[in-house]
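K.L.:
coords below, sequence missing:
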């Protein structure tokens, strides 16, 4: 497995991450410690058709710059492990000079054995996990995002974000290609500022990988459920969501399709809400094709989201070219077309074409 796949797995977390980092710092007497890193920057030129302006920036891509630390220690029949990763923006200096925002999206410990794995701490959620981490433009740029932060890739144009959360999660061993994960996560208040949750948030994901002749096939389904109540307004918001997808590869060709549907859920990422969410639906899908020839990969991507809760419809088209200069250096060129419409009024909320050219260094 090459380093770009190792990085994607390390970012996804929830496994014995010490085997994935490229730099091993210590490995003696059953104890291992390793470090991995991801650095990127893109020249971005955006044609904003609504405001009729063209803006140039130097920004991060869909993934922030990251450094991660991994450890494991063999203790009889158990292996104790852990990961901490620090994600930083490179685009906040013009607002707060010399001040860099750093967030910790992973800080967890793991216990591995013949039974599988138990993870305790903070990690990405299970719902929408494979939807985003198997996205062909994960290391690219994608749709516009926050001015001082990362781009959004296909978040809100095909899938929601698996918000890093405090959790206790169980993962099964590999059962002939079948892997099952289920966890209890810190719930988000969706019934308003005075809301409360009697039960945690429940999330799960089932993944099945197999080979059919020369075709490598991966399928998955994931989900989320939680309930939030407010005695003040006599409101109960039940949030349910299901994500799914399939990815097939043969020779240099990869085809992928994924989607999701949700009710009473935040449309982009799950967070505490000051005002109760309505139990209205949203759904989205993402279609992608990729062809790899030698060290170069061409990606075509199209996604849509229709959200009653967020009152928007979006569509996003990306053409991307990824080239591995070597195992630690990648160059990327993308052309992205993003549109957003306000559902209640039919008015255009965004219409922008973006050219992004960048480089990625990883170890």
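P.N.:
Looks like it came in fine. Bear in mind the structure is a predicted one, so any value in this text is a computation, not a measurement. Residues are numbered from 1 along each chain as shown.
K.L.:
only C-alpha atoms for contact and neighbour calcs from this point on.
P.N.:
Noted.
K.L.:
what's the burial count for residue 93?
P.N.:
The number of residues packed near residue 93 is 13, by other C-alpha atoms under 10 Å.
K.L.:
which residues touch it?
P.N.:
99-100 (C-alpha atoms under 8 Å, 6 or more residues apart in numbering).
K.L.:
In three-state terms, label it for me.
P.N.:
coil (DSSP: H, G, I helix; E, B strand; the rest coil).
K.L.:
in stretch 214-224, what's buried?
P.N.:
217-224 (16 or more other C-alpha atoms under 10 Å).
K.L.:
Pick out whichever of the residues you listed sits closest to residue 38.
P.N.:
The nearest member of those to residue 38, counting by C-alpha to C-alpha, is residue 218 at 25.7 Å.
K.L.:
Double-check residue 296 against residue 325; I have them as touching.
P.N.:
No - taking contacts as C-alpha atoms under 8 Å, residue 296 lies outside contact range of residue 325: 9.0 Å.
K.L.:
Those two: who's more crowded?
P.N.:
residue 296 (15 against 12).
K.L.:
what number of residues lie near the closest residue to that one other than its chain neighbours?
P.N.:
Spatial nearest neighbour of residue 296, excluding adjacent residues (C-alpha to C-alpha, 6 or more residues apart in numbering): residue 323 at 4.3 Å. Residue 323 is flanked by 18 other residues according to other C-alpha under 10 Å.
K.L.:
here comes the other one, which I'd like you to weigh against the first:
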């Protein structure tokens, strides 16, 4: 019995020493031993022996103290070798480097009812479908799939990162002209992977950020990134043989910003203001032969604010590029600007957007931007959008149009004058990753003459983000 009591007291003393800071161990242990003696658990002999043991412990601690630097070095090495989960997203941290994975997958059942194919439904540059027979497809929406990899760290006080973005689709394509080429819905065909993003960044909070590589442009980017059809289908394009992307609201409210090689600088935020300016790979006029000696330039200014339940995002951007003609393709300069505002109060959201350009084209950058006589065509467009969210359900409505003027002295009655669309959408957040979407889109194309065409599109499906 005496041995059991003695062993229990010794264990209690050891546990207390391990759990107590060194500078407080001596007083705490002495108090514990005295209390055990007073309660009769320890005899005078046992108490004296344990006190003697306690007195010998500082020598042991002093002996082990010189090993502390080695233990610290080992701890640093273990930290470098360790792998930890990131605080957010899907990824990990090791050796001071963070690797994150992100992605998206979507698919929709789409039923499109095109206009009848007649002489007066021909519109050059029109986005409404013409064919007479309804079509059904299982396809991607405006977005293909997305798989992104981000690698970031801090070196010498600089935040540096690399991003790779791969965009695989679910639909089979011809691959003639790229991953988003014409659809080929037949056996043994395959989809494409669009490597849209490959860029590096470096910066500091007080300096701002420099981006070098291929990424989304500045002009027109906020228009598409805030469009409700980004998550869905919108105007379907060719639905009988779907590609890996639909049109959404491209060409019926804004010009597609595109993913472009660039060197861009973005300032730190000053209050709610932030500015970006970049030099871009010059783009060819679609359908023309030219050799451009000057790069393109784009810039954007944004302002964000929030007051209680009310918040807003405002932006303005500009673009300019000179096109050097060769032979029958004369020179011209394309310019444009856009402005927009997105306001949110509680569950309600309202967005307004407008763009204007000369020699800028429609649908895509520098598509139908000049006439055969070399003169520029002016263009403009807008869209209005409203959303309201209750719980997990969001309802959205939008209308937009893109207009293309004839060049001075041009006669072209079948050239598109206006592409427009109405969109009604319901979204339900099934989980934090998965959103269910149902949508109706009415698309109309009108030529400068009497020709016009319209189509109606129903879409239902889901999109996942992680």
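P.N.:
Cool, got the structure. Note that the structure is predicted; figures quoted are calculated from it, not measured.
K.L.:
on that earlier part again, please report the distance of the residue nearest to residue 296 of structure 1 from residue 192 of structure 1.
P.N.:
Residue 323 of structure 1 sits 47 Å away from residue 192 of structure 1, going by C-alpha to C-alpha, to the nearest Å.
K.L.:
try residue 66 of structure 1
P.N.:
Separation of residue 66 of structure 1 from residue 192 of structure 1 (C-alpha to C-alpha): 34 Å.
K.L.:
Give the aligned equivalent of residue 335 of structure 2 in structure 1.
P.N.:
Aligned by TM-score structural alignment, residue 335 of structure 2 pairs with residue 240 of structure 1.
K.L.:
pretty sure that match belongs to a strand, no?
P.N.:
Yes - counting by three-state DSSP, residue 240 of structure 1 is located in a strand.
K.L.:
Just confirm it contacts residue 266, I think it does.
P.N.:
No - Residue 240 of structure 1 lies out of contact with residue 266 (C-alpha under 8 Å); the separation is 10.6 Å.
K.L.:
These two - which one has more neighbours?
P.N.:
Shown here are residue 240 of structure 1 and residue 266; by other C-alpha under 10 Å, residue 266 has more neighbours (22 against 19).
K.L.:
Ignoring the adjacent residues along the chain, who's closest to that one?
P.N.:
In space, residue 266 of structure 1 is closest to residue 309, 7.1 Å off (C-alpha to C-alpha, 6+ apart).
K.L.:
does the one you found count as helix, strand or coil?
P.N.:
coil.
K.L.:
residues touching it, list them.
P.N.:
By C-alpha under 8 Å, 6+ apart, the contact list for residue 309 of structure 1 reads 264-267, 277-282.
K.L.:
Relative to residue 134 of structure 1, how far out is it?
P.N.:
26 Å.
K.L.:
Check residue 332 of structure 1 too.
P.N.:
Distance, residue 332 of structure 1 to residue 134 of structure 1, by C-alpha to C-alpha: 17 Å.
K.L.:
Compare these two (neighbour count), which wins?
P.N.:
Neighbour comparison, residue 332 of structure 1 and residue 134: the larger count goes to residue 332, with 22 against 19 (by other C-alpha under 10 Å).
K.L.:
Which element, helix or strand, includes the more buried one?
P.N.:
strand 329-342 (DSSP states H and E).
K.L.:
go on, residue 154 of structure 2?
P.N.:
With elements taken from DSSP H and E, the one containing residue 154 of structure 2 is strand 146-155.
K.L.:
How about residue 10 of structure 1?
P.N.:
Using DSSP H and E, residue 10 of structure 1 sits within helix 3-12.
K.L.:
residue range for that helix in structure 2?
P.N.:
Taking TM-score structural alignment, helix 3-12 of structure 1 hits no residues over in structure 2.
K.L.:
For that helix, give me every contacting residue.
P.N.:
Residues outside helix 3-12 of structure 1 that contact it (C-alpha under 8 Å, 6+ apart) are 17, 20-22, 36, 124, 129, 133, 327-328, 362-363.
K.L.:
just curious, which of those is nearest to residue 257 of structure 1?
P.N.:
residue 133 (13.2 Å).
K.L.:
and the aligned partner of the closest one in structure 2, how far is that from residue 258 of structure 2?
P.N.:
When structure 2 is aligned by TM-score structural alignment, the residue opposite residue 133 of structure 1 is residue 225. Distance, residue 225 of structure 2 to residue 258 of structure 2, using C-alpha to C-alpha: 12 Å.
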